[in-house]
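Novice: predicted model and sequence below, questions to follow.
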Amino acid sequence: MIQLRLYVTCDSLSERALENLRGVIDDRVELEVVNVLESPWIARENGVIAIPTLERLSPGPRRRVIGDLSDAGELRRFLGI
């Protein structure tokens, strides 16, 4: 199981990132979406300074990618799928 966390706001870049991510993931992926406007402490606790940020929580090591996630091939490599 791959565990991901996507940090977003309500802007178009975040919406594109979520749409692009959903186009790549399947049932092997557990996705948590954190709206940093509603839960800023989660982003602060995890050192997130740019939005959107995708964090792969497991399998380790933790890794992050920032942006709209528009390159599906690179996104698959990042996820290991």
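Specialist: Thanks, I have the structure now.
Novice: please make it C-alpha for all contacts and neighbour counts, starting now.
Specialist: Fine.
Novice: counting contacts, what elements does the helix or strand hosting Leu13 pack onto?
Specialist: Per DSSP states H and E, Leu13 falls inside helix 12-22. Here helix 12-22 touches strand 2-8, going by 3 or more C-alpha pairs under 8 Å, 6 or more residues apart in numbering; DSSP states H and E.
Novice: another structure for you, compare them:
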Amino acid sequence: MTDTAASSSTGGPSGKKDTKRGFFSRIALFVRQVLAELGKVVTPTRRELVRFTITVLAFVVIMMLIVTALDFLFGFGAGWVFGR
């Protein structure tokens, strides 16, 4: 757990005195936590990256087809209801 794990009702770290941190101390803590999280990042392999890219592109194409079909249907319906 990090220094800011909120397990008590006051939102402070558990088992420590409830002391206020200074402005720069909070910024330094944030930067340390960001760097720690960035250290956990795993870069995908080339094969995974290609697979992810193809998956996203396929999803976008499918969503474009669905939106196009709905647009056509609603346009046709509006034309039928209100006349052309």
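Specialist: Thanks, I have it. Note that the coordinates shown come from a computational prediction; the quantities given were computed from them, not determined experimentally.
Novice: what's the TM-score here?
Specialist: The TM-score (TM-score structural alignment, normalised by the length of the first structure) is 0.21; 27 aligned residues with a C-alpha RMSD of 3.6 Å.
Novice: give the buried residues for the helix holding Leu13 of the first structure.
Specialist: 13-14, 16-18, 20-21 (16 or more other C-alpha atoms under 10 Å).
Novice: packing partners for the helix or strand following that helix?
Specialist: The first helix or strand that comes after helix 12-22 of the first structure along the chain, using DSSP H and E, is strand 29-35. Under the contact definition 3+ C-alpha pairs under 8 Å, 6+ apart, strand 29-35 of the first structure sits against strand 2-8.
Novice: helices or strands up against the strand it packs on?
Specialist: Going by 3+ C-alpha pairs under 8 Å, 6+ apart, strand 2-8 of the first structure lies up against helix 12-22, strand 29-35, strand 53-58.
Novice: what angle separates that strand from strand 53-58?
Specialist: Angle, strand 2-8 of the first structure to strand 53-58, by axes from the mean of the first three to the mean of the last three C-alpha atoms, to 10 degrees: 160 degrees.
Novice: no more questions from me, cheers.
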